[in-house]
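Student: sequence and predicted structure below; questions after.
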Amino acid sequence: MSQAIVSQAPGDLKARVHAALPQTQCTRCGYPDCAAYAAAIVAEGAPINQCPPGGAEGIARLAAITGQPASPLNPANGAEDPRAVAVIDEAWCIGCTLCLDACPTDAIFGSNKLMHTVIEPHCTGCELCLPVCPVDCIAMVNVSGTDTGWAAWSGQQAGQALARYQAHRARSSQAADAAEASPAKNAVIAAALAKARALRKQA
């Protein structure tokens, strides 16, 4: 562990490291959220080059705070790409609500058996909704042109994303029992999937 890390109070350092992360909550760093990655950097000496949304600028910010040397983004964690937001093809959405549960900032609006839509200003581009969609009706669309990392994302957006994530976690905790998948819900999803597959086959 570097002298810079040792010389600072762990709590203060963790807060500074956490504040330097983009708060997309994408988990590409290998940790469940930005706070967990910040804690790992401080307590375990985790490498600071594991955050694709932060990119090279993010690595430089973390290096200045922790004293770790700046190094290129680890390709195993992804690439520093332009910022994208999720877009739902409402014609194929079956209203299964799985993406609602997966979205860390509650950027998807919808309800059971009804089509969903993405509220673009709230989407962090985390892509966590993609793997849970059973009909592949979600795509990512570039909204920052050639800008990447912190050039495509602001401190204000990071703050908003963090606030929404914390609210999402609080609601998820309170509704943990109700959110548990039930046989009835599974049956509804299975029926909707069958209908969607039949429609795709006809198309």
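Tutor: Nice, thanks for sending it over. Numbers count the residues shown, from 1 in each chain.
Student: alpha carbons only for contacts and neighbour counts from here, please
Tutor: Fine.
Student: what sits against the closest residue in space to Trp92 that isn't next to it in sequence?
Tutor: Spatially, and ignoring its direct neighbours in sequence, Trp92 is nearest to Cys137 (5.8 Å; CA to CA, 6 or more residues apart in numbering). With contacts defined as CA atoms under 8 Å, 6 or more residues apart in numbering, Cys137 is in contact with 88-90, 92-93.
Student: among those residues, name the buried ones.
Tutor: Listed as buried from these are 88, 92-93; burial here means 16 or more other CA atoms under 10 Å.
Student: adding distance to Asn142 and secondary structure, write those out as a markdown table.
Tutor: Below are the buried ones among the contacts of Cys137 laid out as a markdown table (distance: CA to CA, whole Å; DSSP: H, G, I helix; E, B strand; the rest coil):
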| residue | distance to Asn142 | secondary structure |
| --- | --- | --- |
| Ile88 | 14 | strand |
| Trp92 | 21 | coil |
| Cys93 | 21 | coil |
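Student: ok, second structure coming up, stack it against the first:
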Amino acid sequence: MPTPPAHPRAPLPALIDRLDRILPQTQCRQCGFDGCRPYAEAMARGEADIDRCPPGGDAGARALAHVLGVPARGYDRSRGEHHRPAPVALIVEADCIGCTKCIQACPVDAIVGASKLMHTVIEPLCTGCELCIPACPVDCIEMVEPICQRP
């Protein structure tokens, strides 16, 4: 059953929560915000358009438009391509120096490890945002197909 459009006087926190639930929670920043929640907040305040989320695709943009009561349109392809399933990070553990920089960069806590010990990615939690790659000083992180998609 479709969700009715948000009432113009809906409390802002409730509207933000509804918008945030629609977003894919990849925290990829392709929208230009620091994650899905800040993007939802900006949309709720009328400071961002509904078409800025490539991982959400056209369906996500339409759902956001419906909640906000604005005309539906596809996502802005200049922000990136819509891919499913997203590649996931893989740490080449033999090369990992245990610096924890990738752990600090991961917006969804998908990387585990301890200082000066090797780290690993919890694949089901990884959104494929690639924010861990530039954080790694030894270039030991690769993006690969999720295990469930590999031949």
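Tutor: Structure's in. What do you need? Remember, it's a predicted structure, so these values are computed and weren't measured experimentally.
Student: can you give me the distance of the residue sitting nearest the centre point of structure 2 to Arg84 of structure 2?
Tutor: In structure 2, the centroid-proximal residue (CA atoms, centre = their mean) is Thr26; its distance is 1.7 Å. Distance, Thr26 of structure 2 to Arg84 of structure 2, using CA to CA, to the nearest Å: 12 Å.
Student: hey, what's in contact with both of these two?
Tutor: Common neighbours of Thr26 of structure 2 and Arg84 (criterion: CA under 8 Å, 6+ apart): Pro55.
Student: re the thing from before, to which residue of structure 1 is the residue nearest to the centre of structure 2 aligned?
Tutor: Matched by TM-score structural alignment, Thr26 of structure 2 corresponds to Thr24 in structure 1.
Student: next one: Ala10 of structure 2
Tutor: That one, Ala10 of structure 2, aligns with Gln8 by TM-score structural alignment.
Student: can you list the residue ranges for helices in structure 1?
Tutor: For structure 1, the helices defined by DSSP state H cover 3-6, 10-19, 34-44, 55-66, 98-102, 155-174, 176-179, 183-202.
Student: can you lay out the ones you listed as JSON lines showing mean neighbour count and distance to Gly145 of structure 1?
Tutor: Formatted as JSON lines, those follow (neighbours: other CA atoms under 10 Å; distance: least, CA to CA, whole Å):
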{"stretch": "helix 3-6", "mean neighbour count": "14", "distance to Gly145 of structure 1": "36"}
{"stretch": "helix 10-19", "mean neighbour count": "17", "distance to Gly145 of structure 1": "25"}
{"stretch": "helix 34-44", "mean neighbour count": "20", "distance to Gly145 of structure 1": "25"}
{"stretch": "helix 55-66", "mean neighbour count": "20", "distance to Gly145 of structure 1": "16"}
{"stretch": "helix 98-102", "mean neighbour count": "19", "distance to Gly145 of structure 1": "26"}
{"stretch": "helix 155-174", "mean neighbour count": "15", "distance to Gly145 of structure 1": "17"}
{"stretch": "helix 176-179", "mean neighbour count": "10", "distance to Gly145 of structure 1": "37"}
{"stretch": "helix 183-202", "mean neighbour count": "13", "distance to Gly145 of structure 1": "32"}
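Student: rebuild those helices as TSV, extending it with distance to Gly110 of structure 1.
Tutor: Listed next are those as TSV, based on distance: least, CA to CA, whole Å:
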stretch	distance to Gly110 of structure 1
helix 3-6	45
helix 10-19	31
helix 34-44	26
helix 55-66	32
helix 98-102	8
helix 155-174	15
helix 176-179	15
helix 183-202	15
